[in-house]
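In: Dropping a prediction and its sequence here:
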Amino acid sequence: MLEAGGPTQVQHADFHFVPLLDGLGPEISQHLTSVCVSVRRDFLCLFRDLIDKLNSNRTSEGAEDASPPVTCIVSDGFMTFSIRVAEELGIPVAMFFTISACAFMGILQYRDLKDRGIVPLKENSYITNGYLNTTLDWIPGMKDIQLKDLPTFLRTTDPDDILFNIIMESADNAPRATTTILHTFDVLETEILRAVSPLFSSIHAIGPLQLLLDHKAPADPLRAVDYNPWNEDTECLKWLDSKETGTVIYVNFGSIAVLTLEQLIEIGMGLAMSKYHFLWVIRPNLVVGESASLPPEFAAKTEGRGFITSWCPQERVLNHPSVGGFLTHCGWNSIMESIVAGVPMICWPFLGDQQTNCRFCCREWGIGMEINEDVNRVEVVKLVKELMEGGEGRIMKERVMEWKQLAREAVGPDGSSAMNFDKLLHILS
């Protein structure tokens, strides 16, 4: 983020960036297992030492620029070491889960699923033999949900799998926090929020953050700071300016998901055969172990119709009038940004909460269409055309525009997210 020009640009008297070094290189830090190992092994001591350092600097005699004491912690929901430190200090801690409420409810089931003997899987064949189609009819707010629809870290045969266990432990420990924050808004996930609320002493839905920031602190210099793992290419915005309204399909699979070269080619040729304009983000490490090389026929078929970049300002892209659809991995930030922009989606989930998000986008909220896991160019063409010009695509566009309006109402002065945010501040003050 520092190299991409984020926090170094900030000049703000009351806000400071202080890093906790995970000891991982830039490439390894994209590997979830390595990150989890580092967090579990090192971060309790690192974080406790940081808090002690901040508090000791405050009490240094003669320190004119001393900071106030640490009186509150706002932590990522999966960084459960912060709860222990807060308890040691006797200060409030808010656990902020930057996932959907439906995905949150999904991870809350991990312990129960393990106790019932449903997971871990008995053998790897359970992933493909239909076992994941098992219906789980006891989860409140998730009617007809299947095992395959829950966050995918439970798809392991190893009871000691670190990703499975760190997610389960995070869910187990979440109720110990002073309060819990979810990045969603009440009307979008009403049933789930109603079902999960009794499990916590305090829980607040305060999304979409993009819109809430505009209402709460429109003039704050921090609002304009972008945090990205790679430099953003803004030339794509000029390219979008040259295209007519609703004629571009935007393609981005996020910062972690990886493709095989075959999948990349199938997506690419599907875009080529669709005849639509497209803006495609192909980050440097998108393809597993190989360069992201597309065949010569792709270039021939897409000349003048496509723009490929390594990273882009996604919020600005989705809000550009020329963008009519979004082919996404279903990361929650991407979905929220798409709802805020009023852009319907083609969903191709890879891992984690993306599968749950996809299920709700397509079946509950009516704003997405799912691609099969074994993607092929013919299917890509079919879905792109349906999204951009078909009857189902028009219905999805209408629905996402309705959700867009409801999201704006949620962050308004009397909206649920705005009021929840004020309640949150009161609890933590």
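Out: Ah, there it is.

In: make it CA atoms for all contacts and neighbour counts henceforth
Out: Will do.

In: Pretty sure F350 sits against H329.
Out: Yes: under the criterion of CA atoms under 8 Å, F350 lies in contact with H329, with a separation of 6.3 Å.

In: More neighbours: those two, which one.
Out: Neighbours were counted for F350 and for H329 using other CA atoms under 10 Å; H329 has more, 26 against 20.

In: wait, that one sits on C347?
Out: Yes: because the distance of 6.0 Å satisfies CA under 8 Å, H329 is recorded as touching C347.

In: So what touches the host helix or strand of K423?
Out: Element membership for K423 (DSSP states H and E) is helix 416-428. The contact list for helix 416-428 (CA atoms under 8 Å, 6 or more residues apart in numbering) reads 72, 92-94, 179, 185-186, 204-207, 212, 410-413.

In: Now list the buried members of those residues.
Out: By neighbour count, with 16 or more other CA atoms under 10 Å, the contacts of helix 416-428 hold 92-94, 179, 185-186, 204-207, 212, 410-412 as buried.

In: Same question for T180, what's its three-state structure.
Out: Secondary structure, DSSP: H, G, I helix; E, B strand; the rest coil: T180 is strand.

In: that older thread, which of the contacts of helix 416-428 fall in strands?
Out: If you go by DSSP state E, the contacts of helix 416-428 have V93, A94, T179, H204, A205 in strands.

In: next, the one to line up against it:
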Amino acid sequence: MMAGQEQHRRRVVLFPLPFQGHISPMLHLGALLHARGLAVTVLHTGFNAPDPARHPELGFVPIHEAFPAEVTSPGADIARQLLALNAASEGPFREALASLLRLRGGGGHQADVACAVVDGQCYAALRAAAQLGVPVLALRTDSAATFRSLLAYPRLLDAGYVPVTEERLDEPVPDLEPLRTRDLIRIDGSDADALRRLLARVAGAVLASASGVVFNTSEGIEAPELAAIRRELSRPAFAVGPLHLLSRAPAEQTLRAPDRGCLAWLDARPPRSVLYVSLGSVAAVSRAAFEETAWGLAGSGVTFLWVVRPGSVTGAGDEAPPPLPDGFSEETRGRGKVVAWAPQREVLAHAAIGAFWTHCGWNSTLESVCEGVPMLVQPCFADQMANARYVTHKWGVGMEVGEVIERGRVAEAVAKLMVGEDGARMRERARHLQMQATAATSSAMDSLVQYILSL
């Protein structure tokens, strides 16, 4: 790891949150930093460990954590899961970083670690790096809009906007337009006190420990939100995205093997004729909502590619994809394809894709924006609500599938987006937003590298 020319580079240490939507942008960032002359070491958990073979230019060092079942269980309460993950990883991360600092480079000099870049959800690792005297940057893998609402959390708590209550769901949130109370960070069914503690610790760690914040977003689509964050923070904020476009990595880091046969299937479909449906790598819906989705797709008459992964239906187990409703495959034969996982970036870039039914995780939202694909939104938890609100009411490039998933409404929304006049207008706005999002240059990344070298 320290051999050859790597000895003479200043080093950046990365630590991603061990979930797919967080690992991918962190590794894209690592590849970009390495391409600009920095040595990069990735400290990582054994749980959901990244594949070193996909990034031979980076060094990978496991921290040898011991996670309780509360962290690794697919059905865990998300807020409690992240609290437990932070508690269990703090000590192993601290020791791994300290060991790296003790390593000797060429000429007997101590390893030259310029800084650490830690996932913003890993508040304990942010704190540990700062306590070891290592300058640390927080990588936010969500939108700037979401982070702005996180910074506002103490004010929102005092004003009674959070925790979210039924009677205030549709109230606009002052200074966070176009967000309503229902669009703030929330996890329905999660322990409310655990969520409050988690959000307070995440925001507090940035303010107490971070020397700067890095965003996987673009000035072209979130300039007002970034400007507001910079006014509030007393440290730099860098918008270096979209990372998946700027990185030379050939494809996203996935924890599941994608079914690449769906690309050949798309090749045989006319332009903009296929609805791509995927709720990401973590979200799960009830069996009733799953069946209504299936019959809504069937009733829409639209051609679709649907990702049905293991664990996507609550209570159905995580070893195999949940069974489709009886008669669904026969009803949709010739115009529907169901896969357990898809190479999403390639799918969204395919000419046959006309729209994307998405949970509005930030990676999925950004990938759709960067391909000019309009969206049908079904947010499930956390930052997805704010992203969905921006898609529908700030950028105007999508519509809601509806809070209640019902087959008639699903069929109507799908047809409206795919073949209706409203869908055509959203498609045009999506192409315009694509130009804004992809107008990124290397200047933001260059500024980040200069800042790292100054630390």
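Out: Looks like it came in fine. Quantities reported herein were computed from a predicted structural model and do not represent experimental measurements.

In: re earlier: closest to E232 of the first structure out of the buried ones among the contacts of helix 416-428 of the first structure?
Out: Of all these, E232 of the first structure sits closest to L212, with 23.4 Å by CA to CA.

In: Grab the longest helix from the second structure for me.
Out: Using DSSP state H, we find that the single longest helix of the second structure is helix 78-102.

In: now that one, how far from the centre of its chain.
Out: Centre-to-centre, helix 78-102 of the second structure and its host chain are 21 Å apart (CA atoms, centre = their mean, to the nearest Å).

In: And that helix, what's buried?
Out: Residues of helix 78-102 of the second structure classed as buried by neighbour count (16+ other CA under 10 Å): 78-86, 88-94, 96-97, 100.

In: Can you give the contact residues for that helix?
Out: Residues contacting helix 78-102 of the second structure (CA under 8 Å, 6+ apart): 43, 61-68, 70-72, 110-113, 121-125, 128-129, 132, 187, 190-191, 194-195, 198.

In: Generate a PyMOL selection restricted to the buried subset of those.
Out: Burial among the contacts of helix 78-102 of the second structure is assessed by 16+ other CA under 10 Å; the matching PyMOL selection reads:
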select buried, resi 43+61+62+63+64+65+67+70+71+111+112+113+121+122+123+124+125+128+129+187+194+195+198
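
In: Is the residue mapped onto L376 of the second structure from the first structure within a helix or a strand, and which one?
Out: Superposed on the first structure with TM-score structural alignment, L376 of the second structure falls opposite I346. Per DSSP H and E, I346 of the first structure falls inside strand 345-347.

In: quick one: contacts for E252 of the second structure?
Out: By CA under 8 Å, 6+ apart, the contact set of E252 of the second structure is S24, H244, R345.

In: Tell me which of those residues fall in helices.
Out: Among these, DSSP H puts S24, H244, R345 in helices.

In: Turn these into CSV, including neighbour count and distance to T293 of the second structure.
Out: Shown next, in CSV, are these (neighbours: other CA atoms under 10 Å; distance: CA to CA, whole Å):
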residue, neighbour count, distance to T293 of the second structure
S24, 23, 28
H244, 22, 30
R345, 18, 23
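
In: Pick out whichever of those residues sits closest to W295 of the second structure.
Out: Using CA to CA, these come closest to W295 of the second structure at R345, 26.5 Å.

In: For H12 of the first structure, see how far away the nearest residue to H204 of the first structure once chain neighbours are set aside is.
Out: Once flanking residues are discounted, H204 of the first structure sits nearest to I181: 4.9 Å by CA to CA, 6 or more residues apart in numbering. Distance of I181 of the first structure to H12 of the first structure, computed by CA to CA, to the nearest Å: 25 Å.

In: So between the two, which is more surrounded?
Out: Higher neighbour count among I181 of the first structure and H12: I181, with 25 against 10, using other CA under 10 Å.

In: what does the more buried one align to in the second structure?
Out: Using TM-score structural alignment, the equivalent of I181 of the first structure in the second structure is V214.

In: Provide a list of residues in contact with its match.
Out: By CA under 8 Å, 6+ apart, the residues touching V214 of the second structure are L137, A138, L139, R140, A237, F238, A239, V240.

In: whereabouts in the first structure does the host helix or strand of D422 of the second structure align?
Out: According to DSSP H and E, D422 of the second structure maps onto helix 421-437. Helix 421-437 of the second structure corresponds to residues 391-407 of the first structure when matched by TM-score structural alignment.

In: same deal with stretch 280-287 of the second structure?
Out: Stretch 280-287 of the second structure maps onto residues 254-261 of the first structure, going by TM-score structural alignment.

In: Now do the helices in the stretch 151-300 of the second structure.
Out: Counting by DSSP state H, counting those that start in this stretch, the stretch 151-300 of the second structure has these helices, from start to end: 153-158, 192-209, 219-232, 243-246, 261-267, 287-300.

In: The match of L376 of the second structure: neighbour count?
Out: I346 of the first structure has 28 neighbours, counted by other CA under 10 Å.

In: Check the one 5 residues further on too.
Out: Neighbour count of L351 of the first structure, defined by other CA under 10 Å: 16.

In: Please name the nearest non-neighbouring residue to it.
Out: In this structure, L351 of the first structure finds its nearest non-sequential neighbour in T152, 5.7 Å apart by CA to CA, 6+ apart.

In: Repeat that for W403 of the first structure.
Out: What sits nearest to W403 of the first structure in space, not counting adjacent residues and going by CA to CA, 6+ apart, is I339, at 6.5 Å.

In: Take the contacts of helix 78-102 of the second structure and keep only those in strands.
Out: Using DSSP E, the members of the contacts of helix 78-102 of the second structure that fall in strands are L43, V61, P62, V113.
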